[in-house]
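1. just a sequence and a predicted model for now, questions to come.
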Amino acid sequence: MEVKCVCMLLLLLCVEARGGEAPPAGLEEIRNELQQLNTTATEQAVEINTLKERLEAAEQQLKTQRDTPKVAFAASLGSNGIISTKNTFKKLIYKDVLTNVGHAYNPETGVFKAPVKGVYYIRFTATAPTSGLMSAVLYKNQTVQLTVHEPPVGPGSDTAANGAALLLEQGEELYMQLRPNSHLWDNASHHSTFSGFLLYAM
């Protein structure tokens, strides 16, 4: 297209250089076609710039995704049998780790520590005999976030669950506690669990 435009432009200049001589037939058509070619070239330049901007935005998005840590964890109390409390709270240590991508969950302390600021989905389940109180609490730092609570109803067992999307600052901690005079139960089938994953960083 560039060669054609140059040739037509040279032809047009040669014709105009002839001064007052009558223009040859087809000169107006050449001018119109040259104008159309210029318009097309301008439109294509705009389209190319738009595509470049979209490509740069996509590359930046991919870079952000690569730089964002992958975070997901799931753990259960495991084959601990019944865990109970008397008159005090007890931190629950989920030692049987199923998943710990990013290693933000510590199975020695039972604490999940947010590696980046973002929105995380957190969920926990609790199973216990229904002969006694079952009451467990999710804390963010020292603040209650979620609770499961089942009063005693007699022989048998029951499972409760809770979960939510939580905004966590980098370094904030989540952990579970068993309320006073309460109990939980688990075995190798993972009935009582603590899990979560990063939805998106902020």
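-> Perfect, thanks for sending it. Numbers count the residues shown, from 1 in each chain.

2. drop to CA atoms for contacts and neighbour counts, all remaining ones
-> OK.

3. what packs against the longest helix along the chain?
-> Scanning the chain for the longest helix, with DSSP state H as the assignment, gives helix 27-67. Counting contacts by 3 or more CA pairs under 8 Å, 6 or more residues apart in numbering; DSSP states H and E, helix 27-67 is packed against helix 2-16.

4. and the helix it packs on, what does it pack against?
-> Right, helix 2-16 is packed against helix 27-67 by 3+ CA pairs under 8 Å, 6+ apart.

5. can you tell me how far residue 111 sits from residue 172?
-> Distance, residue 111 to residue 172, using CA to CA, to the nearest Å: 10 Å.

6. and residue 166, that's in a strand?
-> Yes - counting by DSSP: H, G, I helix; E, B strand; the rest coil, residue 166 is found in a strand.

7. residue 117 is in contact with that one, correct?
-> No - counting by CA atoms under 8 Å, residue 166 stays clear of residue 117, with 10.5 Å between them.

8. quick one: contacts of stretch 128-145?
-> With CA atoms under 8 Å, 6 or more residues apart in numbering as the test, stretch 128-145 has contacts from 82, 126-127, 146-159, 172-179, 181-186.

9. put this next to the first one:
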Amino acid sequence: MKISVSFTLWLLLVSVSANESSECQHTYLQDIYAALREMTASLVQLKADMRFLQAQEQAAQLKTEVDKLKQQQLEQAAQLKTEVDKLKQDLKEQAAQLKTEVDKQKQQQLGESNIGPFRSDTPLIYKHVTTNIGNAYNPNTGVFTAPVRGAYNFEWWVGAFGDGSHASAAVLVKNSEKISLAYERQNQHFGTGSSGVTLLLEVGDVVFLRLVANSLVYDNANHHNTFSGFLLFTM
């Protein structure tokens, strides 16, 4: 009888221990599930925070790029304005230079009035052409071009009229070489200066007169300034 009671009590204890173990296991699983849920929620929040931070970083980077692009556009606009202003200035200077050249060309056309003075040697253009056999002389440029190889004679006269400040001087130029000078200086009244030379020219050589820098010549309808040349013989 004692053995039976003890066995029953042991079974009861085993049953109670099994129930307690099941309850503990259930509670443990609940805790694990709760912890997993918290971890999942934390991961979701962390991902959301990371996306937010990434979005902020991208926005800041984009703003930096936009600011950089704006700065580049401002610099390009400033550079373009500088280039446009420089181009305008160059165009103004070219227009002024062109006007000066036009005025100079007008003054160079002998037969009207005083020509010069100019700051540099300036070609003289003789518009009044008496004889131009073979058209070797160009009345638009004032240049004589040798049509054949040979010996040529050239003569030229300059008119001076009472300008004590400036002499009257014209130099004969062969291609780029200064050959000879006609010179006259008058403090008052009228005077002339002349010169002549014989040159050996090759086909295509050019000969013309230049008004010497800071000098002037006087001319009118009487054509005091002349330039003439002719072929002596071929060679």
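-> Good, I have the coordinates. Worth saying up front: this structure is predicted, and the values here are computed from it rather than measured.

10. just tell me the aligned range of the longest helix of structure 1 in structure 2.
-> Against structure 2, there is no aligned range for helix 27-67 of structure 1 (TM-score structural alignment).

11. now that helix: how far from the chain's centre is it?
-> 32 Å (CA atoms, centre = their mean, to the nearest Å).

12. give me the angle between that helix and helix 2-16.
-> 150 degrees (axes from the mean of the first three to the mean of the last three CA atoms, to 10 degrees).

13. quick one: residue 29 of structure 2 is in a strand?
-> No - Residue 29 of structure 2 sits outside any strand when classified using three-state DSSP, being helix.

14. just tell me what it corresponds to in structure 1.
-> In structure 1, no residue is equivalent to residue 29 of structure 2 according to TM-score structural alignment.

15. same check, this time on residue 138 of structure 2
-> Under TM-score structural alignment, residue 138 of structure 2 pairs with residue 106 in structure 1.

16. surely its match meets residue 97?
-> No - counting by CA under 8 Å, residue 97 is not a contact partner of residue 106 of structure 1; they are 9.4 Å apart.

17. any idea how far the residue lying closest to residue 151 of structure 2 once chain neighbours are set aside lies from residue 51 of structure 2?
-> Closest residue in space to residue 151 of structure 2, ignoring its immediate chain neighbours: residue 200 at 4.5 Å, by CA to CA, 6 or more residues apart in numbering. As judged by CA to CA, residue 200 of structure 2 and residue 51 of structure 2 stand 93 Å apart.

18. out of those two, which sits in the busier spot?
-> Counted by other CA atoms under 10 Å, residue 200 of structure 2 and residue 51 do not tie: residue 200 has more neighbours, with 16 against 12.

19. corresponding residue for the more buried one in structure 1?
-> By TM-score structural alignment, residue 200 of structure 2 lines up with residue 167 in structure 1.

20. which ones are touching that match?
-> Each residue near residue 167 of structure 1 by CA under 8 Å, 6+ apart is listed here: 117-120.

21. try 7 Å this time
-> 118-120 (CA atoms under 7 Å, 6 or more residues apart in numbering).
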